[in-house]
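*Asks:* give me coordinates for this.
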Amino acid sequence: MSRIGNKVIQVPAGVTVEVAKNNFVTVKGPKGQLQQQFNEVLNIKLEGNEITISRPNNEMFTRKIHGTTRALLFNMVKGVSEGFKKQLEIRGVGYRAQLQGKLLVLQLGFSHNVELEIPAGLSVEVPKNTDIIVSGMDKAAVGQFAAEIREFRKPEPYKGKGIRYVDEYVARKAGKTAK
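*Replies:* So this is what the prediction gives:
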């Protein structure tokens, strides 16, 4: 049995969930509205302030999507009530970030500045010029944009320069030894 798929999702106060036919779920909360179509094989039931997801059979495909569906639905409920955020830090001499309207401008040691347009539904803060905070209600979008920022200059193992998540550990190497 799926341990995650069988967990009940508690809907907090101020969040409304609507399950339409064909498992089309709409979640509304203080941060906004998210909607997604889930597989029709599963049974999504809303009873009071609890959401339960059950599967009609034990076929391999049904078992696979059971836990995934529950996790996606839980992230939708959490996203519209609390939201998600990823924090990145920039390390390196001359590396910095700044906001210019709807653009995130990164100076990462290239001959040009890297300009990223901030996707709709996300907000980006730059409290210091070496810290970036990406936040929003869609967990996948927040993680994807943070990964795109990090991709421009991954942390390297010798000096540790680059863009990294705040809680990320970068294994350091010794480098060349002197004669």
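*Asks:* contacts, neighbours, all on C-alpha from now
*Replies:* OK.
*Asks:* for stretch 126-138, measure first residue to last.
*Replies:* Using C-alpha to C-alpha, to the nearest Å, one end of stretch 126-138 lies 20 Å from the other.
*Asks:* check the offset of that stretch from the chain's centre.
*Replies:* Here stretch 126-138 is found 13 Å from its chain centre; the criterion is C-alpha atoms, centre = their mean, to the nearest Å.
*Asks:* do stretch 162-177 as well
*Replies:* The answer for stretch 162-177 is 23 Å, by C-alpha atoms, centre = their mean.
*Asks:* could you do stretch 124-133 as well?
*Replies:* Counting by C-alpha atoms, centre = their mean, stretch 124-133 comes out at 17 Å from the chain centroid.
*Asks:* ok, stretch 34-45 next?
*Replies:* Here stretch 34-45 is found 20 Å from its chain centre; the criterion is C-alpha atoms, centre = their mean.
*Asks:* tell me where the chain has helices.
*Replies:* Here the chain has its helices, by DSSP state H, at 60-81, 139-151.
*Asks:* got the angle between the longest one and helix 139-151?
*Replies:* Put plainly, it is helix 60-81. 80 degrees (axes from the mean of the first three to the mean of the last three C-alpha atoms, to 10 degrees).
*Asks:* helices or strands up against helix 60-81?
*Replies:* Using 3 or more C-alpha pairs under 8 Å, 6 or more residues apart in numbering; DSSP states H and E, the elements in contact with helix 60-81 are strand 24-29, strand 32-37, strand 50-54, helix 139-151.
*Asks:* to compare with the earlier structure, here is another sequence to fold:
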Amino acid sequence: MSRIGKLPVVIPAGVKISLNGNQMVVTGPKGSLTQELHERMTVAVETDQINVTRPSDSKQDSALHGLTRALINNMVVGVTVGFKKDLEINGVGYRAEISGKVLTLSLGYSHPVVYELPEGISVEIDKQTKLSVIGIDKQLVGSTAAKIRSYRKPEPYKGKGIKYADEHILRKAGKTGK
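*Replies:* Okay, here's the model as predicted:
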């Protein structure tokens, strides 16, 4: 049995769950999320918890069991607490600015990189070099942080670029002179 899938998802106070067929809507203090669940999984919503069961012990059903439970748990956590990814910008003259829903990055190119934030995502900037991508959808927060990082990935010689706050860059030795 899936170790993740068999755990119940606890519904905190202030969260409403509605299930229409295989479409689940989770509403909480931070907003509302909708997810289309796989039709083979059976979701039972009780007063204080959600249980996910699978029809058989096949490999596909076992994988879907854990996935479905994790998706539901991420929705519940997102509408109550939210998700946050921290990024750091390293390099001389590299900085970030935000105005409304537009993030402007100066990353050593001849032009500034302009990125329009998706709906439901906000960015907080601290000291022009520390970014925090914040939202209620874990998938959208992660993909937005990855997109921002992709504009200038950290390079291994000087460590310049955009990296996750908890990421460690393996440094290489440069050329040696004679």
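*Asks:* got a markdown table for the helices and strands packed on helix 60-81 of structure 1, with distance to Val105 of structure 1 too?
*Replies:* Output for those, formatted as a markdown table (distance: least, C-alpha to C-alpha, whole Å):
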| stretch | distance to Val105 of structure 1 |
| --- | --- |
| strand 24-29 | 32 |
| strand 32-37 | 27 |
| strand 50-54 | 42 |
| helix 139-151 | 10 |
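*Asks:* reformat these as TSV; add mean neighbour count and distance to Gly94 of structure 1.
*Replies:* As requested, the helices and strands packed on helix 60-81 of structure 1 are exported to TSV (neighbours: other C-alpha atoms under 10 Å; distance: least, C-alpha to C-alpha, whole Å):
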stretch	mean neighbour count	distance to Gly94 of structure 1
strand 24-29	19	41
strand 32-37	16	38
strand 50-54	17	50
helix 139-151	17	16
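*Asks:* kindly reformat the helices of structure 1 as a markdown table containing distance to Leu103 of structure 1.
*Replies:* Output for these, formatted as a markdown table (distance: least, C-alpha to C-alpha, whole Å):
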| stretch | distance to Leu103 of structure 1 |
| --- | --- |
| helix 60-81 | 24 |
| helix 139-151 | 12 |
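*Asks:* and those: which comes nearest Leu88 of structure 1?
*Replies:* With C-alpha to C-alpha as the criterion, Leu88 of structure 1 lies closest to helix 139-151 of the helices of structure 1, at 7.6 Å.
*Asks:* average offset between the longest strand along structure 1 and structure 2?
*Replies:* Ranked by residue count under DSSP state E, the longest strand found in structure 1 is strand 84-91. For strand 84-91 of structure 1, the mean deviation from structure 2 after alignment is 0.4 Å (mean C-alpha distance after the TM-score superposition for structure 1).
*Asks:* let me know the angle separating that strand from helix 139-151.
*Replies:* 10 degrees.
*Asks:* which strands or helices does strand 84-91 of structure 1 pack on?
*Replies:* So strand 84-91 of structure 1, by 3+ C-alpha pairs under 8 Å, 6+ apart, packs with strand 131-136, helix 139-151, strand 162-165.
*Asks:* thinking again about what came up before, which of the helices and strands packed on helix 60-81 of structure 1 sits closest to Gly175 of structure 1?
*Replies:* Gly175 of structure 1 lies closest to helix 139-151 among those, at 23.3 Å (C-alpha to C-alpha).
*Asks:* please tell me how far the residue located most distally from the centre of structure 1 sits from Lys173 of structure 1.
*Replies:* Distance from the C-alpha centroid of structure 1, by C-alpha atoms, centre = their mean, peaks at Lys179 (47.4 Å). Lys179 of structure 1 is 18 Å from Lys173 of structure 1, where distance means C-alpha to C-alpha.
*Asks:* repeat that for Val17 of structure 1.
*Replies:* Going from Val17 of structure 1 to Lys173 of structure 1 by C-alpha to C-alpha gives 50 Å.
*Asks:* over to Met60 of structure 1?
*Replies:* 44 Å.
*Asks:* just Glu148 of structure 1 next, same as before
*Replies:* Noted for Glu148 of structure 1: a distance of 25 Å to Lys173 of structure 1, by C-alpha to C-alpha.
*Asks:* picking that back up, Met60 and Lys173 of structure 1 - which one has more neighbours?
*Replies:* Shown here are Met60 of structure 1 and Lys173; by other C-alpha atoms under 10 Å, Lys173 has more neighbours (11 against 8).
*Asks:* list the contacts for Ile53 of structure 1?
*Replies:* Shown in contact with Ile53 of structure 1 (C-alpha atoms under 8 Å, 6 or more residues apart in numbering): 5-6, 8, 42-45, 66, 70.
*Asks:* run the last query once more with 10 Å
*Replies:* Taking C-alpha atoms under 10 Å, 6 or more residues apart in numbering as the contact definition, Ile53 of structure 1 lies against 5-9, 42-46, 66-67, 69-70, 73.
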